[in-house]
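Participant: Can you look at this prediction? I've put the sequence above it.
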Amino acid sequence: MEHRPLSELGHVADLKPSEVPVLSKRERLDRWAELLEREPDRLLRTLDEIEWKPKAVRLAMRADNSALTVAFNDPVLRTAGLLSDRFGDAVNFFQISEHDAHIVLCSCHGGQFMRAEEAARRVRGIRSPSLWSLYFGWLR
C-alpha cells in the first residue's frame, strides 16, 4: 500500500466531505419523539429534581437509560450535532428552554421512571405548545 498526503489524493479519487444532516428544530424534536415511540413501554429514568440544582450542575445532569440516552444513541441526532445525553447539551441541540426540558425529563413530573410513550408525548407537547392540552390534557 502506498501512502500519500490527502492533498494528493484529490487527483486520484473524487473526495467529498461527509455531509452533516441539517435538521430543523421541529425535525430534531420529531425524531426524538419517534425514537421514544419505537419502544413505548420502555421504562426510562428521569433526572432528579432538576429545578433545585445550581445551573452548572443542572446543565451537566444525565442519567443512564433516560429519554436523553435514547436521543444520544441515535446516529442521526449525533451526526446532526447532539454532543451527549446531558441536560445542557440537549437544551442547546433541541433549541428548547430549560423549562421545556424540565417538563420532559424531571422526576417531579412522573417519579423516578417514565414510560417512553409518556416521554414522547411530552416531547411532542413542547414541540407544538399550541397543542399542549391535546398531549397532556393540561393548559400551559
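Facilitator: Yes, it's here. These numbers come from a predicted model, not from an experiment. Numbering: from 1, shown residues only.
Participant: C-alpha from now on. contacts and neighbour counts both.
Facilitator: OK.
Participant: Please, where are all the helices along the protein?
Facilitator: 6-9, 25-37, 55-60, 67-72, 75-80, 87-94, 98-105, 116-127, 132-136 (DSSP state H).
Participant: Which among those helices is found nearest to P17?
Facilitator: Proximity to P17 (Cα to Cα) singles out helix 6-9 among the helices of the chain, at 12.2 Å.
Participant: Count the neighbours of the closest residue to Q112 other than its chain neighbours for me.
Facilitator: Leaving aside its sequence neighbours, Q112 sits nearest to T46 (Cα to Cα, 6 or more residues apart in numbering; 5.5 Å). By other Cα atoms under 10 Å, the residues close to T46 number 28.
Participant: here's the one I want to compare it with:
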Amino acid sequence: MKHQTIEELHEVAEVAAALPAMTRTQRLEHWARLLEQDPEQRLAAFPGTEYMSLEVRDKAQSLGSALSTAYADPMLRAEGLKNDTYGESKRFFELSDWQLHAIVCHCHVGGTMKAGWAAVQIRSAIDKEGNFFTRLREAISQWVLFRILTHARE
C-alpha cells in the first residue's frame, strides 16, 4: 500500500472528512467564538424584529450583522447554515424568536452593536436553554392572543 498525503489524494479524488455533526451548543459556541475574535467590531442590528410579521421576519437580512458573520464561516456552512436570514439562523441554531431577538435586535443597542456584546447574548441563549421562566415565556409567546396583542401595536 502506498502512503499518500491528503493533498495528493485531493488530486485524484474528492476527500471529505467524516466528522460528527455539531450539537446545538457547539454551533452556538462556535458562533460566539467567531464574534469574540474581534469583540469591538461594529455589527448591524435588525430593526424591530418583534414587530415584523413571521413571513417578513424569516426573510430579514442585515448586511454586516452577527448573522452574516455566522454565514461567512465555512464550518457553519458545512454544518448546514444555508444563508444569513433571520429564519434560517433561527432554524440552524435552534433558537426561539425571543432568543434570536435578544441577539440581533436594535431595541437593546441601537443601530449597531459590538460583536462581543452579541457573543454574550449567544452564550446567554445557551445558558437559558433549560430555564423554567424562559420556557414559560416561549410558550406564552406562541399563544394566538399574545400574537394578536403584539401585532395590534404596529
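Facilitator: On my side now, so go ahead. In this text the structure is predicted, and so the values were computed from the model without any measurement.
Participant: In space, what's closest to the residue positioned nearest the centre of structure 2 - neighbours in sequence excluded?
Facilitator: Centroid-nearest residue in structure 2: S89, 4.3 Å away (criterion: Cα atoms, centre = their mean). Nearest non-adjacent residue to S89 of structure 2, counting by Cα to Cα, 6+ apart: L67, 6.9 Å away.
Participant: hmm, back to that, for the residue nearest to the centre of structure 2, what are its contacts?
Facilitator: If you count contacts by Cα atoms under 8 Å, 6 or more residues apart in numbering, S89 of structure 2 has them with L67, L81, N83, L95.
Participant: what's the distance between it and T23 of structure 2?
Facilitator: Computed as Cα to Cα, to the nearest Å, the S89 of structure 2 to T23 of structure 2 distance reads 15 Å.
Participant: List the contacts of the residue lying closest to T112 of structure 2 once chain neighbours are set aside.
Facilitator: In this structure, T112 of structure 2 finds its nearest non-sequential neighbour in A44, 4.6 Å apart by Cα to Cα, 6+ apart. A44 of structure 2 makes contact with S62, L63, G64, S65, A66, G111, T112, M113 under the criterion Cα under 8 Å, 6+ apart.
Participant: Now a PyMOL select for only the buried ones of these.
Facilitator: If you want just the buried ones from those in PyMOL, going by 16 or more other Cα atoms under 10 Å, the selection is:
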select buried, resi 62+65+66+112+113
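Participant: Can you tell me which of the contacts of A44 of structure 2 is closest to R27 of structure 2?
Facilitator: Closest approach between the contacts of A44 of structure 2 and R27 of structure 2, by Cα to Cα: A66, at 13.7 Å.
Participant: Could you find the closest non-adjacent residue to the closest one?
Facilitator: Nearest to A66 of structure 2 is L43, by Cα to Cα, 6+ apart, at 6.3 Å.
Participant: neighbours around the closest residue to K128 of structure 2 other than its chain neighbours, how many?
Facilitator: Distances taken as Cα to Cα, 6+ apart place T134 nearest to K128 of structure 2, at 6.7 Å, with adjacent residues excluded. T134 of structure 2 has 16 neighbouring residues, counting by other Cα under 10 Å.
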